[in-house]
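>>> Provided below are the primary sequence and the corresponding predicted coordinates.
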Amino acid sequence: MAAGKQQQTRPWCPFCGMDVGRPSETVQRTMKEFPAGRCQCGAVYVSDATGHNIGAAMVECLVFACGDEWDLAWELIPEDDYLTGIVEDYDDVTHQICPKRNLDGRAVRGILYFVRLHKEVAEIAARFAKKKEQEAKAAAAQGGNAVMPELEPVRDPKRQKRQANKLLVKQLVEAGDINALVDLSFDDKRTLRFLQKLLYQPAPEQRYKTAWLIGQITARLSTREPAPVADMLHRLFEACSDSASMPWGMVEAIGSIVAARTDIYGAFTRHLLNFMGDEGTREAALHGLVEIAATRPDLVRSTPFYSLFPLLDHDSARVRGLTVRLLGRVKAKEVIFQIMALQNDQTEITVYERGEPSKTTVAALVTEAVVHIQLV
C-alpha cells in the first residue's frame, strides 16, 4: 500500500457483521432528522454526519425501530428490550469507514447508530404497525382527513442565524408570525422553551391562541426535527404533574401539538384522558381531544372514551358542549339519544377555532354532532 494511503471499508452491522446499505430518506417514515436504513438481521440504523447529535440520533433510531410508536419506545429498557451499537468514523459522502478520520483533507466525524429490538419486542412493534395501518384505513372510512405538512426546506447554512430571547418570541407570538417563529425554532431550540413560558397566563383567549400557534410551529419544525418537539411534549406533561403550580396552557398546548401531527405524536392522545379528573384541566383536555378527532377520530376511539359519556350531564355547560362536540366527531352512535336530549339546551358557551374564541350554544353543538353521527 502506498505511503499515506488509508484503508477504507464499507460500514457493517455491529450485530451480524454484514455490510449495510447507504442510509436514505425513506418515504414511509414520519421522522426526517436523520437518514435511516435496515439491516437484513432486523437491526435499524440512522446516520449522524457530524457525530455531534448522538442523543437525537438515539431517540430517532429507537422510535424508527418501534415503527414510529413513541409510547412503545419510551417504555423500552436498554438491554432488557433492545441492544444498541455504534459504528464510528463514518463518511456519509462516500459511504465508507475512514479510520484516520480524514479523507482528502476533509474531516470525517460521522456515526451510524444501530438499534436491534429483542424478538418479543420486535413482534409487538410489528403488531403496532399492522394496527396503525388498520386504524388509518378506519380513519379514512370515518372521514378522517389528516394531512401531513410538507417537508420544510433546508435553511441556508450561510444565513445569519437569530438567537431567541423572551421578548423577541413574545413579539412574534403577539404578531402571529408563524413563519418567523418556525425560522427562529430552527435557528435556536430555546424558542420552544420561551413559547412554553408564554402559555402561563390566566386569560383563556391568550392561552388558546398561544397553544394553537405552538401546534402550527411544531408541526413544521417536526418535519425535519421531531425530537425537540417530543422533548417539549414531555416537558409539558411534567409541568402538568407538578402539584405546586397551575398548569395554565400546558394541556392546551399538548392537544394542539398532537392534533397538528397525529402521524407522529398521535400515541399521546390517550394521555389527555388523565386530565379529565381535574376541574382545572378538564375543559382543556376535552378541547385537545376535539381537535385531534377532527382529523383522526380513530385515535380517540382507541382510548377508553366511553368514560366521557357521563360528562353529558355535567353541571358546566362548556363541559357538556365540548363533550357533545367530541362525541359527534368520533361518531359515538352509542350515546346519540343522550346527546339529542340536550337539543333544547340554549346555554351560550365559548369554543376555540384556530386559537380564536367563537360563541355558540350547547344546542347548536348537538345539531352539529347529530349530523356527524348520522353521516354514512
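Now that the structure is in, tell me what you want to look at.
>>> alpha carbons only for contacts and neighbour counts from here, please
Will do.
>>> other SSEs contacting the lengthiest strand in the chain?
Using DSSP state E to define each element, the chain has its longest strand at strand 82-91. With contacts taken as 3 or more Cα pairs under 8 Å, 6 or more residues apart in numbering; DSSP states H and E, strand 82-91 sits against strand 96-97, strand 110-117.
>>> what would those strands look like in JSON lines with mean neighbour count and distance to Arg155?
What follows is those, written out as JSON lines (neighbours: other Cα atoms under 10 Å; distance: least, Cα to Cα, whole Å):
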{"stretch": "strand 96-97", "mean neighbour count": "20", "distance to Arg155": "27"}
{"stretch": "strand 110-117", "mean neighbour count": "26", "distance to Arg155": "21"}
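>>> dump those strands to JSON lines, plus distance to Ile373.
Formatted as JSON lines, those follow (distance: least, Cα to Cα, whole Å):
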{"stretch": "strand 96-97", "distance to Ile373": "57"}
{"stretch": "strand 110-117", "distance to Ile373": "41"}
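>>> helices or strands up against the helix or strand hosting Trp74?
Per DSSP states H and E: Trp74 is located in helix 70-75. When contacts are defined as 3+ Cα pairs under 8 Å, 6+ apart, helix 70-75 sits against helix 54-65.
>>> try this one side by side with the last:
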Amino acid sequence: MGSGYEVIEPRCPFCNERLDRPRELEPMRRGDFEYGVCRCGAVYVHDVTGFNLGAAMVEALEFACDADLDLAWDLMPDEDYHDALIEGYDIKKHLIYPAGHDYEGHRVKGALSFIRLADDLRDTKEQGVRQKYHTASPPPLAGSRTSSAVKAARKKRFSKREVAKAVQKEDLELLTKMASKDRLVLRKMQRLLYNADPKKRWQAVVMLGAVAGAMAQADPAAVGDLLRRLLYAANDSAAAN
C-alpha cells in the first residue's frame, strides 16, 4: 500500500497454513505466554511484550517436546528442529502488522516463536502436545449453551480487567483470594508491570509483591513460578539492551 500500512493473517512459516489464535494453558515456567499448534505439527508461543523472545523460544521447544526436558535440551538446532519468529502480532485481532504498528499508529509488540521438530521426533511427541493443547478450549460463542460444569469452572477464572481493577483499588484481600482460586491471576498481574503509566506500573509492582508474600506459605509453587518468570523477563530485557 502507498501508506506503508499492511495487515496479514497469521500463517505458519513452515507450511503456510492459517494459524489458530494461541490459547492459555496452565502456567509453565518461563513467562506469561499463550500456545498454539499448527496442522503440520509446528508449535508456537505468543509473547505479548515482544521482550521475552529467548524465554518464549525455550518454552516453545519444551512444549514441542511435550515437556520432556531431557529431550528438549539434548536437541540440535537445524538438525533436530527448526525455529522461526513472526513479530508484530496482535492476539486480540489475530492479525500480523509487519510495520509494527496498527492503522492508528499504536505499537504492536507481540511475537510468535515457532519450533518444528524433525519428522521422527514429531511422530513421538505430537499426540501428547495436541492433547495438552486441546485441554484449553477457546471460550464459547456468545449465546451458545454451556453446561453447569463449564460455568462453574469458568467462575474460577478472572479476567484481565477484573485483575487490573483490583490492582488499581489496591485491594490486597481480594487479589489474594482471586490468586488462590486462579493461578493465572499472578500472570495477569505481571503483565501490568509493562503498563506505560509509571504510576500504574509501580502500583502493580507493590501489589504483586504483596500478593506473592501473602501466598508464599499457602502456595509456594505459584510464587516460585512467578519468581522464575520475573528472572527470565529481566534476563531478556537486559539482553535486549
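That came in fine, so what should we check first? From a predicted model like this one, the values you see are computed outputs, not experimental measurements.
>>> TM-score for this pair?
The TM-score (TM-score structural alignment, normalised by the length of structure 2) is 0.57; 166 aligned residues with a Cα RMSD of 3.5 Å.
>>> give me the distance between Glu279 of structure 1 and Lys359 of structure 1.
22 Å (Cα to Cα, to the nearest Å).
>>> now the residue nearest the centre of structure 1, nearest residue through space, not along the chain?
The centroid of structure 1 falls nearest to Tyr265 when counting by Cα atoms, centre = their mean (2.9 Å). Once flanking residues are discounted, Tyr265 of structure 1 sits nearest to Val258: 5.3 Å by Cα to Cα, 6 or more residues apart in numbering.
>>> how close does that neighbour get to Tyr82 of structure 1?
Distance from Val258 of structure 1 to Tyr82 of structure 1, by Cα to Cα: 27 Å.
>>> who has more neighbours out of the two?
Val258 (24 against 19; other Cα atoms under 10 Å).
>>> ok, the more buried one touching Glu252?
No. Using Cα atoms under 8 Å, Val258 of structure 1 is not in contact with Glu252, being 10.2 Å away.
>>> what's the strand or helix carrying the residue nearest to Tyr265 of structure 1 aligned against in structure 2?
Using DSSP H and E, the element containing Val258 of structure 1 is helix 250-260. Helix 250-260 of structure 1 corresponds to no residues in structure 2, going by TM-score structural alignment.
>>> may I see the buried residues of that helix?
For helix 250-260 of structure 1, burial by neighbour count (16 or more other Cα atoms under 10 Å) applies to Met250, Val251, Glu252, Ala253, Ile254, Gly255, Ser256, Ile257, Val258, Ala259, Ala260.
>>> I'd like to know which elements it is packed against.
So helix 250-260 of structure 1, by 3+ Cα pairs under 8 Å, 6+ apart, packs with helix 204-221, helix 226-240, helix 262-265, helix 279-293.
>>> run the last query once more with 10 Å
helix 190-198, helix 204-221, helix 226-240, helix 262-265, helix 279-293 (3 or more Cα pairs under 10 Å, 6 or more residues apart in numbering; DSSP states H and E).
>>> and the shortest one, what does it pack against?
Yep, that's helix 262-265 of structure 1 we're talking about. Right, helix 262-265 of structure 1 is packed against helix 70-75, helix 226-240, helix 250-260 by 3+ Cα pairs under 10 Å, 6+ apart.
>>> ok, 8 Å please
helix 250-260.
>>> tell me the angle of the helix it packs on relative to helix 190-198?
130 degrees (axes from the mean of the first three to the mean of the last three Cα atoms, to 10 degrees).
>>> could the buried residues of helix 250-260 of structure 1 be laid out in TSV, adding distance to Leu213 of structure 1?
Shown next, in TSV, are the buried residues of helix 250-260 of structure 1 (distance: Cα to Cα, whole Å):
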residue	distance to Leu213 of structure 1
Met250	13
Val251	14
Glu252	11
Ala253	9
Ile254	12
Gly255	12
Ser256	8
Ile257	9
Val258	13
Ala259	12
Ala260	10
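>>> just these now: which is nearest Glu291 of structure 1?
Proximity of the buried residues of helix 250-260 of structure 1 to Glu291 of structure 1 (Cα to Cα) peaks at Ala259, which lies at 5.8 Å.
>>> which residues touch the nearest residue to the closest one once chain neighbours are set aside?
Leaving aside its chain neighbours, Ala259 of structure 1 sits nearest to Ile292 (4.4 Å; criterion: Cα to Cα, 6+ apart). The contact partners of Ile292 of structure 1, by Cα atoms under 8 Å, 6 or more residues apart in numbering, come to Gly255, Val258, Ala259, Ala260, Thr262, Thr269, Leu299, Val300.
>>> where does Gln40 of structure 1 sit: helix, strand or coil?
coil (DSSP: H, G, I helix; E, B strand; the rest coil).
>>> and it, what's its match in structure 2?
Using TM-score structural alignment, Gln40 of structure 1 pairs with Arg39 in structure 2.
>>> repeat that for Arg325 of structure 1.
Arg325 of structure 1 maps onto nothing in structure 2, by TM-score structural alignment.
>>> Arg325 of structure 1: which element?
helix 317-329.
>>> which helices and strands sit right next to that helix?
helix 279-293, strand 348-353, helix 362-374.
>>> mind putting these in a markdown table, distance to Asp89 of structure 1 included?
Below are those laid out as a markdown table (distance: least, Cα to Cα, whole Å):
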| stretch | distance to Asp89 of structure 1 |
| --- | --- |
| helix 279-293 | 43 |
| strand 348-353 | 50 |
| helix 362-374 | 56 |
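>>> alright, that wraps it up for me.
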